[in-house]
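Student: Sequence and predicted structure below; questions after.
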Amino acid sequence: MEEHGDLPRAGRREWLAMAILALPCLLYSMDLTVLNLALPELAADLDPTPAQLLWMVDIYGFILAAALIPMGVVGDRIGRRRLLLWGAFAFGVASLIAAFASSAPMMIAARALMGIAAATLAPSTLSMVRNLFPHPEDRSKAIGVWIASFSAGGAVGPLVGGVLLEYFWWGSVFLINLPVMALLLVLGPKMLPEARDGAAPRPDVASALSLLVAVLGLVYAIKKVAMDGWSGEAGLALAVSIVATTLFLHRQRRLAVPFLDLDMFASPRFSAALTINILGFFVAFGMFLLMALYFQLGLGLTELQAGVASAPSGVAFIAGAIAAPAIASRLGTVALMALGFLVAAGGFALAGAAAASGDLTLMIAAYCLFSLGLAPVFTMTTDVIVGSVAASHAGAAAGLSEASTELGGAFGIAVLGSLLTMLYQLALVDHPQLAALPMNAALGPDNAGVQIEAARDALGQALKVAALLCSAIAICGAVLSLLLRGRGGLQTDTQGG
């Protein structure tokens, strides 16, 4: 175990700064989900085409995923606090435009701007955690709070959105961003220290654009396959991503000071943590989607009821994230990650049993269990990622951490979503008229009696298989964590694992 007695410990000011950093994290995750509830009213008011409606939902996540790494690198150069405050200002402006959008193109543009602004928030806040908390024990606790704030935003997003839409118009789901961002702009300059790498390269436009295209093309291809299956459009997007990645790597080798220091990947700890992070978010995001579908289509809950049913899992996730550093100090990072994966595996198996029986209470318990198990995994991998690089590269590492989250989640949604659809249709082999219908039509309010019971049973059986697959993947995650420890990959500064 390495000693860190010479590193300063966090005090009251640092923890107050951490509370400020949690504010944009809440909104970052809330805005990934809050629009979903407002879509019916928004569609009736702006009259978008089906393609425009899809872009209103997707453009935020697409742009966000593509811009995370470049924004992290830019923050290292110009200053993480400066980037955070400019991003908060832009996010507020974009939210205001979205709230009063008068046409579908205007809404799409506003959501795209929100995605660019949001891409400054996560890397900036995470890299500032690295600077505020140099002592590994304090940093682990702070990252637990950072992870918990994202989970809290995801948990309260549907609830807040449901309440606002009950009493106000759809634009209110965007206006709630303004007071939070205003508070950040007032308190940030006073409470948050500036940190930058004076030796960092000037932002290289060609590198930034090629990296944006590479990530955007990959995420778009994955989501296109998830929605429509393999197509020429998905293939073209993937090809563009491969070409852009090749050009980016070639340019980094030619630059005297590369835009992104690829030597970070030479660190076994860094690369191992990224791998585990992708695997964890693969099962997490995939099951989050399937649970939302099952609550509404399989059990017939309304959007607000589904949000209420999902809320306890958010509480479990927060508890797991905050408790992770204390448990890791006793068990070690790798042991905690393996244990977290095993707890999640149990939760996924329980979700499979609940899906087979249609038991809502059991399903909520399963949701809580796998959320509780995965939270320490994400807390520890994030800690290892930002702690395994020099402070000067904290922004780039934070951007890579968040990008791995988005990519793992996109893969999970694509693979598990497609698997669920295939299994659902196979389960309806004796009901070809139902298998021919879209899932939301077969399980919608216009269907009843024997037909809807058959469709719900098919969905339950499909979810059971998908959940058991996630359980097996989580067990593999536990084994992989232990194997990587044996190769020196996943040891942190606070414990030898």
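Tutor: Nice, I can see it.
Student: going forward, measure contacts and count neighbours with C-alpha atoms only.
Tutor: Will do.
Student: Residue 363 and residue 356 touch, don't they?
Tutor: No. Residue 363 is beyond contact range of residue 356, at 10.2 Å (criterion: CA atoms under 8 Å).
Student: Would you mind listing the buried residues in the longest helix that the chain contains?
Tutor: What stands out as the longest helix in the chain, according to DSSP state H, is helix 449-486. Applying a neighbour-count criterion of 16 or more other CA atoms under 10 Å, one finds 452, 454-482, 484-485 buried in helix 449-486.
Student: and residue 230, helix, strand or coil?
Tutor: Secondary structure, DSSP: H, G, I helix; E, B strand; the rest coil: residue 230 is coil.
Student: roughly how far apart are it and residue 238?
Tutor: According to CA to CA, to the nearest Å, residue 230 stands 11 Å off from residue 238.
Student: between the two, who's got more neighbours?
Tutor: Neighbour comparison, residue 230 and residue 238: the larger count goes to residue 238, with 21 against 13 (by other CA atoms under 10 Å).
Student: Use this one as the comparison:
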Amino acid sequence: MSTTTARRAGPREWGGLAVLSLPTVLLGLDVTVLYLALPSLAEDLRPTGTEALWIMDAYGFLIAGFLITMGTLGDRIGRRKLLMIGAAAFGAVSVVAAYSTSAELLIGARAALGIAGATLMPSTLALISNMFADARQRSLAIGVWATSFALGMAIGPLVGGAMLAEFWWGSAFLLAVPVAIVLLVAAPVLIPEYRAPQSGRFDFLSVALSLIAILPVIYAVKRFAKDGIDGPTILATVVGLAFAVLFVRRQGNLTSPLLDVRLFADRTFSAALSILLVGLVGVGGVMLLVTQQLQLVEELSPVEAGVWMGPPALMMFVAAIGSPLVARRVRPGIVVGVTLALSTVGYVLLTLVNATGGIVLVVIGFGLVYLGLGAIAALGTDLVVGAAPPEKAGSAAAMSETVQELGLALGVAILGSLATAVYRGDIDDEIPAGTPDGVAEAAGDSLAGASSVANRLPPGLLDQAKEAATSGLNVATLVAAIGILTLSFLSVVALRHIGTIGDDEPEDSEAVPVQHAGSEI
């Protein structure tokens, strides 16, 4: 390790962090706003069921598929340059999405938004790692960055609900335009440019292999969540895994790989990625079920549900900001282990929720779940990026984001499928003979289906459907509690070799600063 004291960030870097947080807030907000806009959007564009599914999923598919590519591309051409290109594209395509006149056009716009969105997260995170060379400052900055996504998700129902009350559904997409303008104006002033030295040529075959590896796996996970294990799910999984093997083999033979697989040899890097993956599985599944509980069981409007989700978002904010500060005196492994143990308490509380008057218990339980999420999002991401050489920061950031995207998707698939199985097992015996086939099929499929035919259900069946859905929540969160408690213990063991943040000075950066922003304090 170098004995040179790392340069501390000044006011300009902290201003740059505020700018970098804007696209992260935007991406979080985009997740929840579209759910609000979907009913009026469907009424206007009249998409088929398949088209409606692709309107929702095209964005996430393309983000997940292009994260690794964009993270490495930023290392090569310049991280600020890629961020600005992506922000400009995101703003422009958002206008196209807002004024779409057909479902096909909107699907295309959503896919393009996914590709543009894939440039934003790795670029912002890699730039933070360059701007904040001091380990303690970097850890705190990543904590701020990690809360931005949760903030966007929390304010999405409030901002989106207010806009949709006054304007048409497309106004939800136009929220991206002012954010893109502010970033494009402020980035050259507050954010330095960095690119890796001697980055070599960009390997387009590796890009193709990464897409053919990631996209089928994401598709399989999403299909499993909807239809269970079937032929297409198995085929997509096999195809994805086969191309993943080819991708990894090619990376090992390249002098300038798209993804440096040698990063996985670092136990800090691998352990932190594993913790992020498993931790996000629990959060992803429970987030879906809690949202359903508030809107379908408690019958809250999206805006009201958004208000109740405010306290959990605050808990995540506290953990993401507080855990890096605590980790300056307590080893990160212990901090992560303790917060995940507290998260386990939250999952257990959710197992006790019933179908009548459980809002407060839901919010408290989910708040504790988010407490653990804040800690692993901040410390886990910091450990992943910090373990990589500076010239590989973009690639490491992309891996962190890819793992988290996969964890969320797996959580929805695994825990969502478990909750659905419990629901169907409970409700099947409650549907009386003589119920019309279409009504019985809708009620037997899901609580959302039962709610859609509520006026045609036999008396009391909707209440029984709510109880069945709540039982699904209880069982799924019990399984998640066992998994997260196990992860709590394993985190302490896997990260035991890491000292408190700032114990050792980081090595001098090898990245090439094209423009230096900020002064020392």
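Tutor: That came through, no problem. Keep in mind that what you see is a predicted model, and the values were worked out from it rather than measured.
Student: where does the TM-score land?
Tutor: With the length set by TM-score structural alignment, normalised by the length of structure 1, the two chains reach a TM-score of 0.96; 493 aligned residues with a CA RMSD of 1.7 Å.
Student: between residue 363 and residue 356 of structure 1, who's got more neighbours?
Tutor: residue 363 (25 against 18).
Student: mind listing the strands for the stretch 1-150 of structure 1?
Tutor: Here the stretch 1-150 of structure 1 has no strands by DSSP state E, counting those that start in this stretch.
Student: Next up, the contacts around the residue nearest the centre of structure 2.
Tutor: By CA atoms, centre = their mean, the mean C-alpha position of structure 2 lies nearest to residue 405, the distance being 5.1 Å. Residue 405 of structure 2 makes contact with residue 64 under the criterion CA atoms under 8 Å, 6 or more residues apart in numbering.
Student: buried set for the stretch of helix or strand it belongs to?
Tutor: Assigned by DSSP states H and E, residue 405 of structure 2 belongs to helix 393-427. For helix 393-427 of structure 2, the neighbour count (16+ other CA under 10 Å) marks 393-424, 426-427 as buried.
Student: Kindly check the end-to-end length of stretch 425-438 of structure 2 for me.
Tutor: OK, stretch 425-438 of structure 2 end separation, CA to CA: 18 Å.
Student: Helices of the stretch 51-200 of structure 1, residue ranges please.
Tutor: 80-99, 104-132, 136-167, 172-175, 177-191 (DSSP state H, counting those that start in this stretch).
Student: and among these, the most buried is which?
Tutor: Mean neighbour count (mean count of other CA atoms under 10 Å) peaks for helix 104-132 among the helices of the stretch 51-200 of structure 1, with a mean of 26.
Student: Would you mind getting the average deviation of that one from structure 2?
Tutor: Aligned to structure 2 and superposed, helix 104-132 of structure 1 gives a mean residue distance of 0.4 Å (mean CA distance after the TM-score superposition for structure 1).
Student: how close does the counterpart of residue 304 of structure 1 in structure 2 sit to residue 368 of structure 2?
Tutor: By TM-score structural alignment, residue 304 of structure 1 lines up with residue 303 in structure 2. Using CA to CA, one obtains 22 Å as the distance from residue 303 of structure 2 to residue 368 of structure 2.
Student: just residue 146 of structure 2 next, same as before
Tutor: Distance, residue 146 of structure 2 to residue 368 of structure 2, using CA to CA: 17 Å.
Student: Ok, residue 52 of structure 2 next?
Tutor: 33 Å.
Student: higher neighbour count, the two?
Tutor: Shown here are residue 52 of structure 2 and residue 368; by other CA under 10 Å, residue 368 has more neighbours (26 against 19).
Student: Touching, residue 417 of structure 2 and residue 223? I think so.
Tutor: No. Using CA under 8 Å, residue 417 of structure 2 makes no contact with residue 223, being 10.5 Å away.
Student: Now do the closest residue to residue 264 of structure 2 other than its chain neighbours: how many residues are near it, please.
Tutor: Spatial nearest neighbour of residue 264 of structure 2, chain neighbours left out: residue 270 (5.3 Å); criterion: CA to CA, 6 or more residues apart in numbering. Neighbours of residue 270 of structure 2 under the rule other CA under 10 Å: 17.
Student: What lines up with residue 270 of structure 2 in structure 1?
Tutor: In structure 1, the residue matched to residue 270 of structure 2 (TM-score structural alignment) is residue 271.
Student: Now the helix or strand hosting that match on structure 2. Mean distance?
Tutor: Here residue 271 of structure 1 sits within helix 268-293, counting by DSSP H and E. Superposed on structure 2, helix 268-293 of structure 1 shows a mean distance of 0.5 Å to its aligned residues (mean CA distance after the TM-score superposition for structure 1).
Student: Give the buried residues for that helix.
Tutor: Those would be 268-288, 290-293, for helix 268-293 of structure 1 by 16+ other CA under 10 Å.
Student: can you give me the offset of that helix from its chain's centre?
Tutor: Put simply, helix 268-293 of structure 1 sits 9 Å off its chain's centre (CA atoms, centre = their mean, to the nearest Å).
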